[in-house]
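Sequence first, then the predicted structure, then my questions.
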Amino acid sequence: MTPTIPGFDHVRLPGADGVELSALVGGHGSPVVLLHGFPQTRLMWRHVAPLLAAGHTVICPDLRGYGDSDKPAATGPGVYAKRAMAADVVSAAAALGHDRFALVGHDRGALVAFRAGLDHPGTVSHLGILDVVPTLDMWDVLRGVSAAVGYHLFLMAQPPGLPETLIGNSPDAFFGSFLDAWAGDPAALPGPVRAAYLRASAAAVPSIVADYRASAGIDVTHDRADLDAGTRLAMPVTVVQQDWGARLGYDAAGVWRAWAPDLDHRLTGAGHFMAEEAPEEIASAVRALLAR
């Protein structure tokens, strides 16, 4: 049986452009949407979501192209642009009656949340970001041999065909390598959870690659346009991340402050899968964000 989040109900919600998202919803109170990362699904919030549900309505969707959500064919660069994926989230929340909500994202979900904050400032009340820098800045900070940590970004940026074939031939080895390398505490990803992530990822290779390919193209274009126009995140923003600045040689807090004037930047000792490794810490950070 696939693990789930106890006490949460499964719903199908309308996204943008006819896409449907699969989501788990639980709790009562002001709404908080939690977006998962790679190579995960909404299941990554199985510890944090119940902690927040005591005082909030918590919505955990699978992103477009991931998990049990629709996986439209990448017929153009915009299909998996973070702009389209952010529009999915706004539409899904509206279908539940929420025209304004807090948004927290991890990894790929954090990039979607970042785009939602820029595109929908009247809708996103608070923004939480876990362990990324914005797409535009990400390509700037990955230099020299240190860029090897992000080799998958360069692989999936290649034209359609080769990345899908290579990954599709050994999906468990590919996706499992990130679960192994990025986990500060492997016990935080028990066997059934790991199996669920690998199963979901293997079934979504073309859409996952399309998501990453968009981040080497149309997402950069959108970020650059906002940076040049002076568009910034208008809501309170909390960023929790590993000390990537020290590892890669850049000012991580400074990168985020350029986008988010109202910033709380925090470092964690947890690994990349921090919502699973340190759920109390992450839930506490989210509560502090919502109190601002």
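Done, it's in. For clarity, every value in this text was computed on a predicted model and none was experimentally measured. Numbering: from 1, shown residues only.

rest of the way, CA atoms for contacts and neighbours
Fine.

The nearest residue to His272 once chain neighbours are set aside: how many residues sit nearby?
Distance criterion C-alpha to C-alpha, 6 or more residues apart in numbering; nearest residue to His272, sequence neighbours excluded, is Trp182 at 5.5 Å. Counted with other C-alpha atoms under 10 Å, the neighbours of Trp182 add up to 13.

Leu118 versus Trp182, what's the distance?
Separation of Trp182 from Leu118 (C-alpha to C-alpha, to the nearest Å): 28 Å.

Over to Met138?
Met138 sits 17 Å away from Leu118, going by C-alpha to C-alpha.

Look at the two and report which has more neighbours.
Of the pair Met138 and Leu118, Leu118 is the one with more neighbours under other C-alpha under 10 Å, namely 20 against 16.

quick one: that one from Ala210, how far?
From Leu118 across to Ala210, the span is 22 Å (C-alpha to C-alpha).

how about Ala86, what does it touch?
Residues near Ala86 by C-alpha atoms under 8 Å, 6 or more residues apart in numbering: Val112, Ala113, Arg115, Ala116.

immediately after the helix or strand containing the first one, which helix or strand?
Right, the one you point to is Val112. Using DSSP states H and E, Val112 maps to helix 108-119. On the C-terminal side of helix 108-119, the nearest following helix or strand under DSSP H and E is strand 124-130.

okay, the angle between that next one and helix 108-119?
If you take axes from the mean of the first three to the mean of the last three C-alpha atoms, to 10 degrees, strand 124-130 sits at 150 degrees to helix 108-119.

which is the next helix or strand following strand 124-130?
Elements were assigned by DSSP H and E; along the chain past strand 124-130, the next helix or strand is helix 135-141.

circling back: which single one of the contacts of Ala86 is nearest to Ala95?
Closest to Ala95 out of the contacts of Ala86 is Ala116 (16.5 Å), distances taken as C-alpha to C-alpha.

second one coming, line it up with the first:
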Amino acid sequence: MTVTIPGFAYHRVPVADGVALHTAIGGQGSPVVLLHGFPQTHLMWRQVAADLAAEHTVICPDLRGYGASDKPAETPDGLAYAKRTMGADIAALAGALGHRRFALAGHDRGALVAFRTALDHPDRVTHLASLDVLPTLDMWEVMHGVSATVGFHLYLMAQPPGLPERMIAASADEFFGNFLDLWSRDAAAIPADVRAAYLAACRAAVPSIVADYRASAGIDVEHDSADRAAGRRLAMPVTVLQQDWGAALGFDAAALWRAWAPDLVHRTVDCGHFMAEEAPALVADELRALLAR
């Protein structure tokens, strides 16, 4: 049985040549777009989305390459899965649904897409929330020595095409399930039917998921580096929710974010990585506070 967000309507929305995003939409009011992380789909937002739909039009797509959205082939230049391209998808999605301006929140991979969307389309994004991630350039700069073992998958999927895809596909459920187990403090937060939906979606998307990560070790770094050199910053109010892993790895996450976001609220959250599922009421409250700024 297909798992859905109760009360939300589902649409396939064309956003680029040959790419449509599988999207759940619910509620009425000012638009809020929620972008999922790895190894998940839009379903990670199911509780937060239902909560916010009391006051907002809530839009939850599967990112390109994930879930039931289209999965174009990777290109040698990395642009097919560059966060700039994926961010353009989100701007096009909102526009296709009639929203010139919208608030945007992302978790993990979705937060990287949200960050790039906000940098590239500052006239479109009114508010930005990032859950438990650093901007790509900063992430690579703080990863070093044995502390980098926590991000082994980043290095695996950064390798040239071929080997990573074959290795992951050979044990896809174990690979993706490892992160669902390792990064969660509350196993009950991801019920069996949702977990099965995540694993099935990942199993069917190994090449595009690897392409997304490979882009973050190449073209995404180029884009972030150019923006940092040009002094580009996020123009809208920004809220960042993170675990306290910055302290564990020896860096100041708030300071790294503040370099990109002058209007920043940074909060440390006492839960696992999958905070929208482990602490949905807290996340919804923080998003409401952001939207009130």
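Structure's in. What do you need? Just so you know, these numbers come straight off a predicted model, no measurement behind them.

Please work out the TM-score for the two chains.
Remark: TM-score between the superposed chains equals 0.99 [TM-score structural alignment, normalised by the length of structure 1]; 292 aligned residues with a C-alpha RMSD of 0.6 Å.

quick revisit: which elements pack onto the helix holding Val112 of structure 1?
strand 30-35, helix 82-95, strand 101-106, strand 124-130 (3 or more C-alpha pairs under 8 Å, 6 or more residues apart in numbering; DSSP states H and E).

so which of these comes closest to Arg42 of structure 1?
strand 30-35 (6.9 Å).

average offset between that closest one and structure 2?
Its aligned residues in structure 2 lie a mean 0.1 Å from strand 30-35 of structure 1 after superposition (mean C-alpha distance after the TM-score superposition for structure 1).

Surely Val132 of structure 1 is in contact with Asp107?
Yes - the criterion here is C-alpha atoms under 8 Å, and Val132 of structure 1 meets it with Asp107 at 5.7 Å.

which residues are common contacts for the two?
What both Val132 of structure 1 and Asp107 touch, as defined by C-alpha under 8 Å, 6+ apart, is an empty set.

does Val194 of structure 2 sit in a helix, a strand or a coil?
With DSSP: H, G, I helix; E, B strand; the rest coil as the basis, Val194 of structure 2 sits in helix.

for the equivalent of Ala50 of structure 2 over in structure 1, what are its contacts?
Applying TM-score structural alignment, one finds that Ala50 of structure 2 aligns to Pro50 in structure 1. Pro50 of structure 1 makes contact with Ile5, Gly26, Gly27, according to C-alpha under 8 Å, 6+ apart.

Kindly reformat the residues you listed as TSV containing neighbour count, distance to Asp70 of structure 1 and secondary structure.
Conversion of the contacts of Pro50 of structure 1 to TSV gives the following (neighbours: other C-alpha atoms under 10 Å; distance: C-alpha to C-alpha, whole Å; DSSP: H, G, I helix; E, B strand; the rest coil):
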residue	neighbour count	distance to Asp70 of structure 1	secondary structure
Ile5	20	20	coil
Gly26	22	22	strand
Gly27	21	25	coil
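
from these, which is closest to Arg199 of structure 1?
Distance to Arg199 of structure 1 across these (C-alpha to C-alpha) is lowest for Ile5, with 17.7 Å.

wait, doesn't the closest one sit right on Arg46?
Yes - applying C-alpha under 8 Å, one finds Ile5 of structure 1 in contact with Arg46, separated by 5.0 Å.

mean shift between stretch 110-118 of structure 2 and structure 1?
Average distance, stretch 110-118 of structure 2 versus aligned residues of structure 1 after superposition (mean C-alpha distance after the TM-score superposition for structure 1): 0.2 Å.

Give me the distance from that stretch to the chain's centre.
Remark: stretch 110-118 of structure 2 is offset 7 Å from the chain centroid, using C-alpha atoms, centre = their mean, to the nearest Å.

hmm, who's touching it?
If you take C-alpha under 8 Å, 6+ apart as the criterion, stretch 110-118 of structure 2 is touched by 35-37, 63, 83-84, 86-88, 90-91, 104-106, 124-125, 128-131, 133-136, 234.

distance of the residue most central in space within structure 2 from Met167 of structure 2?
Nearest residue to the geometric centre of structure 2 (C-alpha atoms, centre = their mean): Gly110, 1.2 Å. Distance, Gly110 of structure 2 to Met167 of structure 2, by C-alpha to C-alpha: 24 Å.

now do Ala247 of structure 2
According to C-alpha to C-alpha, Ala247 of structure 2 stands 32 Å off from Met167 of structure 2.

what does Glu141 of structure 2 align to in structure 1?
Aligning on TM-score structural alignment places Glu141 of structure 2 opposite Asp140 in structure 1.

what's the burial count for that match?
Neighbour number of Asp140 of structure 1 under other C-alpha under 10 Å is 9.

The one 4 residues further on too?
Neighbour count of Gly144 of structure 1, defined by other C-alpha under 10 Å: 8.

Same check on His265 of structure 1?
That count, for His265 of structure 1 with other C-alpha under 10 Å as the rule, works out to 16.

Wasn't it part of a helix?
No - assigned with three-state DSSP, His265 of structure 1 falls outside any helix and is strand.

Not counting residues beside it along the chain, what's closest to it?
Val239 (4.8 Å).

Relative to Asp226 of structure 1, which of the helices and strands packed on helix 108-119 of structure 1 is closest?
Closest approach to Asp226 of structure 1 among those is made by helix 82-95 (12.2 Å; C-alpha to C-alpha).

Mean distance of that closest one to its aligned residues in structure 2, please.
Using mean C-alpha distance after the TM-score superposition for structure 1, the mean distance for helix 82-95 of structure 1 is 0.5 Å.

follow-up on the earlier one: can the helices and strands packed on helix 108-119 of structure 1 go into CSV with extra columns for distance to Asp262 of structure 1?
Formatted as CSV, these follow (distance: least, C-alpha to C-alpha, whole Å):
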stretch, distance to Asp262 of structure 1
strand 30-35, 19
helix 82-95, 21
strand 101-106, 15
strand 124-130, 10
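
so which of the ones you listed gets nearest Gly176 of structure 1?
Judging those by C-alpha to C-alpha, what sits closest to Gly176 of structure 1 is strand 101-106, at 18.0 Å.
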